[in-house]
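Colleague: kindly return the folded structure for what I paste below:
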Amino acid sequence: MADVARIAGVSRSTVSYALSGVRPIATETRDRILRAMSDLGYTPNLLAQGLAGKRTGIVSLIFPVGEQGMNVTEFEYVQGAAEQARLDGYHLLLWPMDADELGEMQRIVAQGLVDGILLMEVRSFDERIPVLLDTGVPFVSIGRPTDDAGLAFVDADFEAMGDLAVSHLAGLGHTEIGLVTHSQESLDVGYGPMVRSWDAVAASASRLGVTARLFPTASTLAGGRDVFEQILETAPETTGLVMINEAATAGLLGAAAKNGWRVPERLSLVAINTSAGSAERFMPALTTASAEPKAMGREAAQFLSRRLRGEGTDALQWLAEPVLTLRESTTVARTTRQ
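Modeller: As a prediction, this is how the structure comes out:
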């Protein structure tokens, strides 16, 4: 830093202010400092600045990897957030951390390693949120708890997704349907997308006179095979499924084909909260009722940047409206065709 200050003709403290943004610096002076840094190949130690109590220019996205890892749709949330953070002058650090690791999260915040946090995989009551509120660190969640008053969040409208999916299947004559979610444990701990999806599917099915069953399963290929066996044994009359378990979908499709259940002729599938990039990887390509995850990631990062700048601290909440996209996995119910 001393060499940068000497070549730019300023004090070391002025270089420090230019890097940290703690005090305003004249444009001409900042340009001289940046030219000197470029000439010397100097890169500031952002973590050292954070430990010294200054801005690090780093925001963290906390993602509980859990049983399923990160699927294509979830990666698109991260990709959108990272792209927007970079446009806003921040580096995004992906921090895989289980939702129960509250102490680890507190240590990250206390050490000043990050300026703000994006929180994913939010539960209906999420213990991470009161911890973050107590620390005072700016944060935005992708997902929301049941009580979201005063919180900044971006979320998919799962109620609308569930209704779109069930209405589509009902319109095709399906009267026996199911919802395939993540594991029973994810429902028991109140994982928001699973709880909201089932509530929405059940409510829409009741309104439309459709029978809906819940099929939780592990977020793995084996989980998909297992849940198809469960459907064979307990509800063979099922003709339509709403899927919110990307990892299990491939396993279910394979098991269905092995047992002679052609999709969509014997079994129609609608995936919710699934990106176009993911839906089109399957055979057949999946009909979806979904919002655009990359756009949601960008919006969440924008919200966080606004909070870090002290702008718009109120009403930073957005529910992304889903769209029904017809592909190759749904058709008229078998009983209707007969």
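Colleague: going by C-alpha atoms from here, please, whenever you check contacts or count neighbours.
Modeller: OK.
Colleague: can you pull out the strands in the stretch 101-250 of the chain?
Modeller: Taking DSSP state E, counting those that start in this stretch as the test, the strands found in the stretch 101-250 of the chain are 116-120, 139-142, 153-156, 176-181, 211-216, 240-243.
Colleague: show me the contacts for Leu187.
Modeller: Shown here is Leu187, whose contacts under the criterion C-alpha atoms under 8 Å, 6 or more residues apart in numbering are 194-195.
Colleague: check which residues of stretch 95-103 are buried.
Modeller: Using 16 or more other C-alpha atoms under 10 Å as the test for burial, stretch 95-103 gives 95, 97, 99.
Colleague: in CSV: the residues you listed, plus secondary structure and distance to Pro44.
Modeller: Supplementary listing: these in CSV, determined by DSSP: H, G, I helix; E, B strand; the rest coil; distance: C-alpha to C-alpha, whole Å:
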residue, secondary structure, distance to Pro44
Trp95, strand, 22
Met97, coil, 27
Ala99, coil, 32
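Colleague: distance to Leu169 for those residues - can I get that in TSV?
Modeller: Shown next, in TSV, are those (distance: C-alpha to C-alpha, whole Å):
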residue	distance to Leu169
Trp95	38
Met97	37
Ala99	35
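Colleague: and this one, please, so the two structures can be compared:
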Amino acid sequence: MSRSTVSYALSGARPISPATRERILRAMADLGYTPNLLAQGLAGKRTGIVSLIFPVGEQGMNTTEFEYVQGAAEQARADGYHLLLWPIDAEDVDEVQRVVAQGLVDGVILMEIRSVDKRIPALVQTGVPFTMIGRPKNAEGLTFVDADFEAMGELAVAHLAALGHTEIGLVTHSQESLEAGYGPMVRSWDAVAASASRHRIGVRLFPAVSTLAGGREVFEQILATAPQTTGLVAINEAATIGLLGAASNHGWLVPRDLSVVAINTSEGAAERTMPALTTVSADPRAMGRQAAHFLSRRLRGEDAAVLQALAEPVLAVRSSTAAARTNQP
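Modeller: Model prediction:
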């Protein structure tokens, strides 16, 4: 096997067949050889490292978000790259630019995209290839993988409407995240409100801090201001768990008294609650893999504008939804 083939397999500069790459990696393991990534970068102007920039923010990283990262890491490795997780705040544009300017990474995956995201023009200006899990309001000419929130909202609301629910709510992240234009929150509210209007049912917005306490506070708010609510759509994993506990403490049974549909929530997260949550979601691990593969294609010079994908959501009915109650609990 030629030196150039081994070099291409390590650097990702040219495509190598999976079988050939596997032979090279097996030989490296047998010899106990570990390549010096920074030395490779100095020699070839590439490091073989890509960065996933994730602003931890108020909620930390939940189960679903970890699955995005896991999928991205798996695909990056399959494409010949190492994935570096970099928890940089969405407002810290200077730090994003420093990461790129130091030449430590060949490309970037952005998460937690806002409707108007300052990081995007900053990265465009640097010229570094990047892709996104999520998308801004104007995504023309950008590379992204995102959930189809319009379809997600319709599936969730239609499911509740078919069960006879006429008063529902949407539990999102905090009011601050909505005001900051955090994409999933804005798109979820727009989609759920539009779908509720089409189905002629009432809907209220319940922002919640992404903690168990935040979920308990939202349930108290429902009791105080909207006790007629029989169904919820939720896009806040931590708050949803807190809300389920608070409902039980007040004698509300899910789904007898309150149905809950979690959107943009993975199967793994949904199965961890009692009862298991009905979900409307795309596969976050598959979306992470696709975003990482889009980045590797960008690093090979493909046009950013043609690498865009909306992941189709699927309704998975579990134990947290049932016919709407006919009287107060």
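Colleague: most packed of the strands of the stretch 101-250 of structure 1?
Modeller: Using mean count of other C-alpha atoms under 10 Å, the stretch among the strands of the stretch 101-250 of structure 1 with the largest mean neighbour count is strand 240-243, at a mean of 27.
Colleague: against structure 2, where does it fall?
Modeller: Aligned using TM-score structural alignment, strand 240-243 of structure 1 spans residues 231-234 in structure 2.
Colleague: how big's the offset between the matching stretch and structure 1?
Modeller: On superposition with structure 1, the mean distance recorded for stretch 231-234 of structure 2 (mean C-alpha distance after the TM-score superposition for structure 1) is 0.3 Å.
Colleague: contacts for that stretch, please.
Modeller: Here stretch 231-234 of structure 2 has contacts from 156-157, 160, 165, 167-172, 240, 258-263, 324, using C-alpha under 8 Å, 6+ apart.
Colleague: run the last query once more with 7 Å
Modeller: The list of residues contacting stretch 231-234 of structure 2 from outside it, by C-alpha atoms under 7 Å, 6 or more residues apart in numbering, reads 156, 160, 165, 167-172, 240, 258-263.
Colleague: wait, which of those is closest to Ser11 of structure 2?
Modeller: Ranking the contacts of stretch 231-234 of structure 2 by separation from Ser11 of structure 2, with C-alpha to C-alpha as the measure, puts Ile263 on top at 38.6 Å.
Colleague: show me what contacts the closest residue in space to the closest one that isn't next to it in sequence?
Modeller: Nearest-residue entry for Ile263 of structure 2: Val280, 4.8 Å, with adjacent residues in sequence omitted and distances by C-alpha to C-alpha, 6 or more residues apart in numbering. Remark: with contacts taken as C-alpha under 7 Å, 6+ apart, Val280 of structure 2 is in contact with 152, 155-156, 262-264, 313-316.
Colleague: so which of those residues belong to helices?
Modeller: Counting by DSSP state H, the members of the contacts of Val280 of structure 2 that fall within helices are 152, 155-156.
Colleague: what ranges do the helices span in the stretch 51-200 of structure 1?
Modeller: Listed in chain order, the helices of the stretch 51-200 of structure 1 (DSSP state H, counting those that start in this stretch) span residues 72-87, 102-110, 128-135, 158-171, 184-188, 192-208.
Colleague: for Ala48 of structure 1, find the nearest of these.
Modeller: Taking C-alpha to C-alpha as the criterion, helix 102-110 is the member of the helices of the stretch 51-200 of structure 1 that comes nearest to Ala48 of structure 1, at 13.8 Å.
Colleague: measure how buried the residue in structure 1 that Asn36 of structure 2 lines up against is and give me the count.
Modeller: Superposed on structure 1 with TM-score structural alignment, Asn36 of structure 2 falls opposite Asn45. By the measure other C-alpha atoms under 10 Å, the count of residues near Asn45 of structure 1 is 9.
Colleague: before we move on, what about Gly164 of structure 2?
Modeller: Close neighbours of Gly164 of structure 2, defined as other C-alpha under 10 Å, add up to 17.
Colleague: quick one: it and Thr321 touch, right?
Modeller: No: no contact is recorded between Gly164 of structure 2 and Thr321 when judged using C-alpha atoms under 7 Å, the distance being 11.1 Å.
Colleague: in TSV, list the helices of the stretch 51-200 of structure 1 along with distance to Ala222 of structure 1.
Modeller: What follows is these, written out as TSV (distance: least, C-alpha to C-alpha, whole Å):
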stretch	distance to Ala222 of structure 1
helix 72-87	18
helix 102-110	31
helix 128-135	31
helix 158-171	25
helix 184-188	15
helix 192-208	19
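Colleague: so which of these comes closest to Ser305 of structure 1?
Modeller: Evaluated over these, closeness to Ser305 of structure 1 peaks at helix 72-87, with 7.5 Å, by C-alpha to C-alpha.
Colleague: coming back round to it: could you dump the ones in helices among the contacts of Val280 of structure 2 to a markdown table with distance to Val6 of structure 2 and neighbour count?
Modeller: Output for these, formatted as a markdown table (distance: C-alpha to C-alpha, whole Å; neighbours: other C-alpha atoms under 10 Å):
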| residue | distance to Val6 of structure 2 | neighbour count |
| --- | --- | --- |
| Met152 | 45 | 26 |
| Leu155 | 49 | 22 |
| Ala156 | 50 | 27 |
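Colleague: ok so, going back, could the strands of the stretch 101-250 of structure 1 be laid out in a markdown table, adding distance to Thr56 of structure 1?
Modeller: Formatted as a markdown table, the strands of the stretch 101-250 of structure 1 follow (distance: least, C-alpha to C-alpha, whole Å):
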| stretch | distance to Thr56 of structure 1 |
| --- | --- |
| strand 116-120 | 10 |
| strand 139-142 | 15 |
| strand 153-156 | 23 |
| strand 176-181 | 39 |
| strand 211-216 | 42 |
| strand 240-243 | 40 |
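Colleague: before we move on, back to that, which position in structure 1 aligns with the residue nearest to Ile263 of structure 2?
Modeller: Aligned against structure 1 - with TM-score structural alignment as the criterion - Val280 of structure 2 pairs with Ala289.
Colleague: okay, that match and Gln84 of structure 1: tell me how far apart.
Modeller: Using C-alpha to C-alpha, to the nearest Å, Ala289 of structure 1 is found at 25 Å from Gln84 of structure 1.
Colleague: now swap in Thr146 of structure 1 and tell me
Modeller: Distance from Thr146 of structure 1 to Gln84 of structure 1, counting by C-alpha to C-alpha: 27 Å.
Colleague: neighbour count winner among the two?
Modeller: Neighbours were counted for Thr146 of structure 1 and for Gln84 using other C-alpha under 10 Å; Gln84 has more, 23 against 13.
Colleague: measure the more buried one to Thr234 of structure 1 for me?
Modeller: For Gln84 of structure 1, the distance to Thr234 of structure 1 under the criterion C-alpha to C-alpha works out to 46 Å.
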